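*Asks:* quick one: sequence plus predicted model below, questions after.
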Amino acid sequence: MLIVACGHESTSEPTFECTGTATTICPDDDIAAKVDAAPPGTAFQLRAALHRLQQLSPKAGQSFADEAGAVLSGARLLTEWAQEGNHWIHGGQSQAGEVRLASSCQPTRPRCAFPEEFFIDDILLQHIGRREEVGPGKWYFDYAADRVYIADVPTGRRVEISVLPWAIYSAALNVTLENLIVEKYASPA
């Protein structure tokens, strides 16, 4: 089994054209569909770009030799915000990842058992346990109301919340990954 769920975002531009017999995957392609449709042993090349909200399950012998700057992201971009008092609110957040043992959380990190993470311009915010504690650098997820709350002004910024639990999941043998950045997945701790 292969589970990958960490990395850093890159803003690199493509550095070369796809060559050889690799199946090219562009940013708007459905990666899972291409991988599922291909036979074992297929070589893939993800273009240097952000491939948002994608998951794949490679088959035996499949390889991914990607352009430098190819990024898989499990985060949804949040753009429609409403202001309510000192808070900014975004609704429609119906994802609820697998929660692990909350009893192992430190008092200063009460929501460590929840897999969702929140980023503003690639900076990780602290997930807090009560809406009243929302302040700069902190966020709150009201799971019952499907809403997130922040104090930082989101206007003109890239605001993301992790939603997918994994990027790559497979028990296949001889799968190769090269030059792939994997980031912002809501993987259970």
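*Replies:* Great, that's in hand. Small disclaimer: the values here were computed from a predicted structure and weren't measured.
*Asks:* every contact and neighbour count from this point should use C-alpha atoms.
*Replies:* Fine.
*Asks:* nearest residue to the spatially most central residue of the chain in space, please, no chain neighbours.
*Replies:* For the chain, Gly74 is the residue whose C-alpha lies nearest the centre (CA atoms, centre = their mean; 2.0 Å). What sits nearest to Gly74 in space, not counting adjacent residues and going by CA to CA, 6 or more residues apart in numbering, is Tyr185, at 4.3 Å.
*Asks:* then this one, side by side with the first:
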Amino acid sequence: MDKVAASSFPAGPSQAPACTGVTITPDQDAADVVDIGQAGTTYCFAAGVHRISRTIHPKTNSTLGSDQGAVLTGSVPLTGWTASNGDWVIKGVLPAAYGQTGQCEDNVANICYLREQVFFNGKHLKRVNSQDKVAPGTFYADYAGNAVLLGDNPQGQAVEMSKTPTAIESGAGGVTVRGLTVEHFATAQWFSPGEWQQAGLDAGSRFTTG
């Protein structure tokens, strides 16, 4: 599957408990705030969309929470599109091409290992594996040419691409995440004993959501 990074993961109940601690606002770099904090700190994300440009690494017994419905997103806006042969293209936004790890269930298209996803007004677009298959509702990521192509006119629309690999990573014990929605991260889908990675969360067995 290539949709793990596109999913939303609400880490906690819809009515999260009150959060008291160090406040993080959408205009702050959450990773920086947590980096300078002490073990055992509670971080309370204020309402709004927090663009996570760098993975957060909480220390032992830390809590990342929100009682205001905060959203952590790993996507970046894409602007500056140009029309090209019936498609729309933007250049210079992709990482360098990277190799495949594992095996795709669909070994014909063979694109499940590609992490970057594109969202059009919040809707996840379907990835296609060649430029000639681009149509409305789809996108093609040309890593060799460092270009993204759309079949929909992006003018005046909100187009975003997942970029940050993960929102939160921690091997520390006693880390809790609650009341947050984590979405649009460029997360690879993999599982190994004692660890899991889903929708931008990557942690060991002592990592708790609730």
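*Replies:* Happy to help now that I have it. Quick caveat, the model's predicted, so the values are computed rather than measured.
*Asks:* hmm, back to that, wait, what's in contact with the residue nearest to Gly74 of the first structure?
*Replies:* Contacts for Tyr185 of the first structure (CA atoms under 8 Å, 6 or more residues apart in numbering) come out as 5-6, 73-75, 116-117, 162-167.
*Asks:* and the helices in the first structure?
*Replies:* 31-37 (DSSP state H).
*Asks:* I figured Ser170 of the second structure hits Lys59, correct?
*Replies:* Yes - between Ser170 of the second structure and Lys59 there is a contact under CA atoms under 8 Å: 7.3 Å.
*Asks:* can you tell me the closest non-neighbouring residue to the counterpart of Ala68 of the first structure in the second structure?
*Replies:* Residue correspondence to the second structure (TM-score structural alignment): Ala68 of the first structure is matched to Gln68. Spatial nearest neighbour of Gln68 of the second structure, excluding adjacent residues (CA to CA, 6+ apart): Ala47 at 4.9 Å.
*Asks:* could you do Asp87 of the second structure as well?
*Replies:* Closest to Asp87 of the second structure by CA to CA, 6+ apart is Gly151, at 5.3 Å.
*Asks:* also Val159 of the first structure?
*Replies:* Ile120 (4.5 Å).
*Asks:* got it, and Ala141 of the second structure?
*Replies:* Counting by CA to CA, 6+ apart, the nearest residue to Ala141 of the second structure once its immediate chain neighbours are dropped is Val148, at 4.6 Å.
*Asks:* now do the contacts for the closest residue to Cys6 of the first structure other than its chain neighbours.
*Replies:* Leaving aside its chain neighbours, Cys6 of the first structure sits nearest to Glu183 (4.8 Å; criterion: CA to CA, 6+ apart). Contact analysis of Glu183 of the first structure by CA under 8 Å, 6+ apart lists 5-9, 71-74.
*Asks:* now a ChimeraX select for only the buried ones of those residues.
*Replies:* Burial among the contacts of Glu183 of the first structure is assessed by 16 or more other CA atoms under 10 Å; the matching ChimeraX selection reads:
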select :5,6,9,71,72,73,74
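*Asks:* can I get the contacts of Glu183 of the first structure in CSV including distance to Val99 of the first structure?
*Replies:* Below are those laid out as CSV (distance: CA to CA, whole Å):
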residue, distance to Val99 of the first structure
Ala5, 16
Cys6, 18
Gly7, 22
His8, 24
Glu9, 25
Val71, 26
Leu72, 23
Ser73, 21
Gly74, 17
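*Asks:* nearest to Pro39 of the first structure, of the contacts of Glu183 of the first structure?
*Replies:* Leu72 (21.8 Å; CA to CA).
*Asks:* residues touching that closest one, list them.
*Replies:* With CA under 8 Å, 6+ apart, Leu72 of the first structure has these contacts: 50-54, 167, 180-183.
*Asks:* could you do Gly20 of the first structure as well?
*Replies:* Going by CA under 8 Å, 6+ apart, the list of residues near Gly20 of the first structure is empty.
*Asks:* the one 3 residues further on too?
*Replies:* Thr23 of the first structure makes contacts with 42-45, as judged by CA under 8 Å, 6+ apart.
*Asks:* mind running it again at 6 Å?
*Replies:* By CA atoms under 6 Å, 6 or more residues apart in numbering, the contact list for Thr23 of the first structure reads Phe44.
*Asks:* circling back to that earlier point, corresponding residue for the residue nearest to Gly74 of the first structure in the second structure?
*Replies:* So Tyr185 of the first structure corresponds to Phe185, using TM-score structural alignment.
*Asks:* how near is that match to Val148 of the second structure?
*Replies:* Counting by CA to CA, to the nearest Å, the separation of Phe185 of the second structure from Val148 of the second structure is 17 Å.
*Asks:* just Thr209 of the second structure next, same as before
*Replies:* Distance from Thr209 of the second structure to Val148 of the second structure, by CA to CA: 35 Å.
*Asks:* Asp106 of the second structure - how many residues pack around it?
*Replies:* Using other CA atoms under 10 Å, Asp106 of the second structure has 10 other residues around it.
*Asks:* equivalent analysis for the one 10 residues further on, please.
*Replies:* Using other CA under 10 Å, Glu116 of the second structure has 24 other residues around it.
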